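**Student:** Give me a model of this one.
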Amino acid sequence: MDISKVRAILFDLDGTLYYQPPLRMLMGFELSTLPLTMGSLAKTRSVLEVIKQFRTIREELRHLGNPSECLKEIQYQQASKVVGVKAEEVKRIVEEWMYHRPLKYLKWCRRMGAISFFTEAQRRGIKIGVFSDYPAQEKLEALELESFVQLVLCATDKEINAFKPHPRGFLRACECWGLPPQEVLYVGDRPEVDGKGALAAGMPCMMVGGTFQRPSQGSVSEENISSFRGLQQLLSS
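**Tutor:** Prediction:
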């Protein structure tokens, strides 16, 4: 990959800037204490079912593309219908257990080499942004990476209103930076979501622990990248 042509790097967040397995283990332990803290198995089951169904519905909503309705509201309304509780309660549970409670663990799950890479990219004048399907600002602060990031986008922002792999969010980043997609590298961890969306936007992409793919008229080139240290070596070369 010719890194010299890259003027900005756009990152996914969940699974890309931190390791998900240890976070899931820690949150699983916390959820296991719910019967004691809530004093009710029925309430515990309700919370667990809301989280499970919300995750499932979010994946299904990827096929909606860019709907005319507000995607942020659709996700809670759809989950509400499935689990049989009010949309406001679904939102409360999701915000507590998926957005806020994990924050205290994120620093300890941050990917090795992330700070070093961000520091080097900043030194070289490369713009850094984050585009995630979930709200990212508080997570960046918990990861202690917010000072490196100039652009933070979420799929449910009104200017985007589309989950990955729809290209709208990727192109929105290019609009904000005033750069063509070919000069923005996207770094994610899910080829079927991050990679597919970036390529649909005409943007080169790299999967942490996976492969790099560059859109071209001919064959697609690939380059293995295993970690942020590998990404930094590529940047330095």
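
**Student:** make it CA atoms for all contacts and neighbour counts henceforth
**Tutor:** Will do.

**Student:** Show me the contact partners of the lengthiest helix in the chain.
**Tutor:** Assignment by DSSP state H gives helix 41-60 as the longest helix of the chain. Residues outside helix 41-60 that contact it (C-alpha atoms under 8 Å, 6 or more residues apart in numbering): 34-35, 38, 75-76, 78-79, 82-83, 90, 93-94, 97-98.

**Student:** Out of the residues you listed, which sit inside helices?
**Tutor:** Using DSSP H, 34, 35, 38, 75, 76, 78, 79, 82, 83, 90, 93, 94 are the members of the contacts of helix 41-60 that sit in helices.

**Student:** could I get the residues you listed as CSV with neighbour count and distance to residue 149?
**Tutor:** Shown next, in CSV, are those (neighbours: other C-alpha atoms under 10 Å; distance: C-alpha to C-alpha, whole Å):
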residue, neighbour count, distance to residue 149
34, 17, 35
35, 14, 39
38, 11, 38
75, 20, 27
76, 22, 29
78, 18, 33
79, 25, 32
82, 13, 37
83, 18, 37
90, 25, 30
93, 17, 28
94, 19, 25
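
**Student:** Of the residues you listed, which is the nearest to residue 194?
**Tutor:** Checking these against residue 194 by C-alpha to C-alpha gives residue 75 as the nearest, at 19.9 Å.

**Student:** From the rest of the structure, what touches stretch 134-152?
**Tutor:** Residues from elsewhere that reach stretch 134-152 (C-alpha under 8 Å, 6+ apart): 13, 99, 103-104, 106-107, 110, 115, 118-119, 122, 127-131, 153-156, 173.

**Student:** Show me those that map onto helices.
**Tutor:** Going by DSSP H, the helices hold 103, 104, 106, 107, 115, 118, 119, 122, 173 from those.

**Student:** this one next, for a side-by-side:
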Amino acid sequence: MTFDWNTIDVVIFDVDGTLYNQSRLRRQMTRSLLSHYALRPWQAYDLQVIRIFRKEREKMCLDQVSNLEEAQYQRCAQKINVAPQKVKQIISKWMYQAPLPHLQACSYPGIQMFFNAMKKRGIKIAIYSDYPATDKLAAMGLEADLVVASTDESIDALKPNPAGLSYILTTFNTTPERCLFFGDRDELDGACARQAGMPYYILTETDKQTNFYSALAESVATPQPV
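**Tutor:** You can find the predicted model right below:
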């Protein structure tokens, strides 16, 4: 896959599965969860909370839900009769904080090189994730010009709703044709880009096993005819 970098103002990235190997991280987190709760069996119901939260949040992609930040915890809480604040504490610990120390090792090869090459070329970098991503970027040693999450008050919509992409376009005062969106799930990232009329690329399993981003970094750094 080749891209004409002369025609691109902004490159937008999903995070989970796009900037790092999600399968590898999940294996690491499964080990962490099992070792933690093996010593605390009376707290093992937390695992059920995590499972239901993920399941319900996937369903919310098909719904038009307002106040998404709170609704995601409330929906899970209603399913398992737990206080929303308790759900939020468990999710914050195991989905937002505990993975951070492992993200650097799970990052795809060449991603930092790709980011640096785009910065040198003057291409803006935006992050659009369904989950908060600022801490994840810091853990991976990556910097972006703009970071937005579906749960932000200014977005308040999960993919494939293109609200996040529209917000990015407005912020950078550019058009969909001058952007490129990288994701790993066609039913979410691809559908989101199609609704916005934006060029996109969905990482393949081959991409995830090769130096895909390193090759892109080299192509960005190579002068192209205008």
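
**Student:** Now a PyMOL select for only the buried ones of the contacts of stretch 134-152 of structure 1.
**Tutor:** Here is the PyMOL command that picks out the buried ones among the contacts of stretch 134-152 of structure 1, judged by 16 or more other C-alpha atoms under 10 Å:
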select buried, resi 13+103+106+107+110+115+118+127+128+129+130+131+153+154+155+156+173
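
**Student:** which residues of structure 1 fall in strands?
**Tutor:** 8-11, 127-132, 151-154, 184-188, 205-207, 210-214, 221-225 (DSSP state E).

**Student:** In structure 2, what range does the fourth one match?
**Tutor:** In this case it means strand 184-188 of structure 1. Under TM-score structural alignment, the match for strand 184-188 of structure 1 in structure 2 covers residues 179-183.

**Student:** once aligned to structure 1, how far is the matching stretch on average?
**Tutor:** In this overlay with structure 1, the average offset of stretch 179-183 of structure 2 from its partner residues is 0.7 Å by mean C-alpha distance after the TM-score superposition for structure 1.

**Student:** so how far is that stretch off the chain centroid?
**Tutor:** Relative to the centre of its chain, stretch 179-183 of structure 2 is centred 12 Å away, using C-alpha atoms, centre = their mean, to the nearest Å.

**Student:** same check, this time on stretch 122-131 of structure 1
**Tutor:** Distance of stretch 122-131 of structure 1 from its chain centroid, counting by C-alpha atoms, centre = their mean, is 17 Å.

**Student:** if we look at that stretch, which residues are touching it?
**Tutor:** Here stretch 122-131 of structure 1 has contacts from 6-13, 118, 121, 136, 148-155, 169-170, 173, using C-alpha under 8 Å, 6+ apart.

**Student:** That stretch maps to which residues in structure 2?
**Tutor:** Stretch 122-131 of structure 1 lines up with residues 119-128 of structure 2 when matched by TM-score structural alignment.

**Student:** do the same with stretch 90-102 of structure 1
**Tutor:** Under the criterion TM-score structural alignment, stretch 90-102 of structure 1 matches residues 87-99.

**Student:** List of residues touching that stretch?
**Tutor:** 25, 29, 46, 49, 50, 73, 76, 77, 132.

**Student:** and the two most separated of these?
**Tutor:** In the contacts of stretch 87-99 of structure 2, two members sit farther apart than any others by C-alpha to C-alpha. They are 25 and 77, at 25.8 Å.

**Student:** Now distance to residue 237 of structure 1 too, for the strands of structure 1, in TSV please.
**Tutor:** Shown next, in TSV, are those (distance: least, C-alpha to C-alpha, whole Å):
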stretch	distance to residue 237 of structure 1
strand 8-11	16
strand 127-132	18
strand 151-154	26
strand 184-188	16
strand 205-207	16
strand 210-214	16
strand 221-225	14
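
**Student:** so which of those strands comes closest to residue 160 of structure 1?
**Tutor:** strand 151-154 (7.7 Å).

**Student:** what does the closest one correspond to over in structure 2?
**Tutor:** With TM-score structural alignment applied, strand 151-154 of structure 1 matches the range 146-149 in structure 2.

**Student:** What mean distance separates that stretch from the matching residues in structure 1?
**Tutor:** Averaged over the aligned pairs, stretch 146-149 of structure 2 sits 0.2 Å from structure 1 after superposition, using mean C-alpha distance after the TM-score superposition for structure 1.

**Student:** for stretch 70-77 of structure 2, same thing?
**Tutor:** Stretch 70-77 of structure 2, aligned to structure 1 and superposed, deviates on average by 0.5 Å (mean C-alpha distance after the TM-score superposition for structure 1).

**Student:** which residues in structure 1 does that stretch align to?
**Tutor:** Here stretch 70-77 of structure 2 aligns to structure 1 at residues 73-80, judged by TM-score structural alignment.

**Student:** which residues sit against that stretch?
**Tutor:** For stretch 73-80 of structure 1, the surrounding residues in contact (C-alpha under 8 Å, 6+ apart) are 50, 53, 54, 57, 58, 61, 86, 87, 88, 90, 91.

**Student:** The third one - how many residues pack around it?
**Tutor:** Which is residue 54 of structure 1. For residue 54 of structure 1, the count of nearby residues is 23 (other C-alpha atoms under 10 Å).

**Student:** Roughly how far does the alignment partner in structure 2 of it sit from residue 87 of structure 2?
**Tutor:** Aligned counterpart of residue 54 of structure 1 in structure 2: residue 53 (TM-score structural alignment). Plainly put, residue 53 of structure 2 is 8 Å away from residue 87 of structure 2 if you go by C-alpha to C-alpha, to the nearest Å.

**Student:** residues in contact with the nearest residue to residue 196 of structure 1 once chain neighbours are set aside?
**Tutor:** Nearest non-adjacent residue to residue 196 of structure 1, counting by C-alpha to C-alpha, 6 or more residues apart in numbering: residue 165, 5.8 Å away. Contacts here follow C-alpha under 8 Å, 6+ apart; on that basis residue 165 of structure 1 touches 62, 192, 193, 194, 195, 196, 197, 198, 200.
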